[in-house]
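[1] okay, predicted coordinates and the sequence, questions at the end:
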Amino acid sequence: MTRRHCLGPSCTVLLPAPRAGGGRPRLYCSERCRSAHRRLAARIDRGLLNRAETADATEEALHRLRSAVYAVAAQARHTAHALDPQTAREPRDRLDGGPAANSTRAVLGLVEAAHTALAAAVEADRTAGSGWSAIGAALGISEDTAARRYQPR
């Protein structure tokens, strides 16, 4: 019969040969090695669970980002339609409120949709593992400012 090494992490003890009378073979040289192996296995299991949860959260964040970008596109089409006098033939299609702020109000909805899409993009990047310094650099602001603006509360 072959002798086995202890399964404890970083343990090199050679276990005694199994008894001739049978019984369950020893896997660890001591209770300490058994506990250390179980703690290590639990940490590995938690890590695998966290990776799976992170992958799901990343997919959800990307879905929210895609939805926000589609909303920006729809708002841009609506804004272009409202500002074009040839496509807005009926008075109800045009923006109300006089000519002074008509363009500003039309673009304001587009800006709000773009801010929502930007927040969704930052959330997707954070969920994927990007740091505040990388996000701040992409936005042209400091990492502290990026964290203050976009960190969930």
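    Good, I have the coordinates. Numbers count the residues shown, from 1 in each chain.

[2] C-alpha only now, for contacts and for neighbours.
    Will do.

[3] would you confirm that S103 contacts H81?
    No - with the criterion set as Cα atoms under 8 Å, S103 and H81 do not qualify as a contacting pair; they are 11.6 Å apart.

[4] all helices of this structure, in order?
    31-83, 102-128, 132-139, 143-150 (DSSP state H).

[5] alright, now check it against this:
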Amino acid sequence: MGAPDTCPHCGTPLPRPSPSGGRPRLYCNDQCRWNFHRSRTQRWCPLDQRHQRQTDTRRQRRHLRQQAETLASTAQRLAHDLRAEDLAQPTHQTGWTQGPIAGYTAAALPLLSQARATLAAAVTTDRAAGATWHEIVAVLGTSADTAARHYRT
């Protein structure tokens, strides 16, 4: 910034104040004032946006990790139940005993709903990190409109 009697943008001397009073001028003209504020905004605004993106990405990544851990524990519980059934006597396994025949499907449903929640968290995390819908749908194999409609927050 220049001396108090020069324009902070271009450095030219400021016009003398009018004898009738008023505030002293800070810039030599409106164009210099506009250019100075524009250059200042371009300098600091992207840093603020980058900081906000990093904060959002960090928060979304934490949520994605929690979803993935829940998915893993649900899958581990299903695998443990299936392993216990494999070790049981054949007459005690599903198909030999009375009860619901679609027990495997019923056991896998929580896994499917948790996988969908994990996928939604992954899409949200990618969007927070700056990925476009076109980059995301290249992985999902759907249209950008469909993905945006399903996963937009």
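    Received the coordinates, thanks. Just so we're clear, the structure is a prediction, and the values are computed from it rather than from any experiment.

[6] still on that earlier bit, okay, the helices of the first structure, which one's buried deepest?
    Mean neighbour counts were compared across the helices of the first structure using mean count of other Cα atoms under 10 Å; the top stretch is helix 102-128, at a mean of 17.

[7] check the mean deviation of that helix from the second structure.
    Averaged over the aligned pairs, helix 102-128 of the first structure sits 0.5 Å from the second structure after superposition, using mean Cα distance after the TM-score superposition for the first structure.

[8] by how many degrees do that helix and helix 132-139 diverge?
    Using axes from the mean of the first three to the mean of the last three Cα atoms, to 10 degrees, one finds that helix 102-128 of the first structure and helix 132-139 are set 150 degrees apart in direction.

[9] so which elements touch helix 102-128 of the first structure?
    Helices and strands touching helix 102-128 of the first structure, as assessed by 3 or more Cα pairs under 8 Å, 6 or more residues apart in numbering; DSSP states H and E, comprise helix 31-83, helix 132-139, helix 143-150.

[10] got a markdown table for those, with distance to P16 of the first structure too?
    Formatted as a markdown table, those follow (distance: least, Cα to Cα, whole Å):
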| stretch | distance to P16 of the first structure |
| --- | --- |
| helix 31-83 | 15 |
| helix 132-139 | 54 |
| helix 143-150 | 57 |
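
[11] closest to R94 of the first structure out of the ones you listed?
    R94 of the first structure lies closest, by Cα to Cα, to one member of these: helix 31-83, at 5.3 Å.

[12] the closest residue to C32 of the second structure other than its chain neighbours: how many residues sit nearby?
    On the basis of Cα to Cα, 6 or more residues apart in numbering, the spatially nearest residue to C32 of the second structure that is not a chain neighbour turns out to be H9, at 6.0 Å. Applying the criterion other Cα atoms under 10 Å, we find 19 residues in the vicinity of H9 of the second structure.
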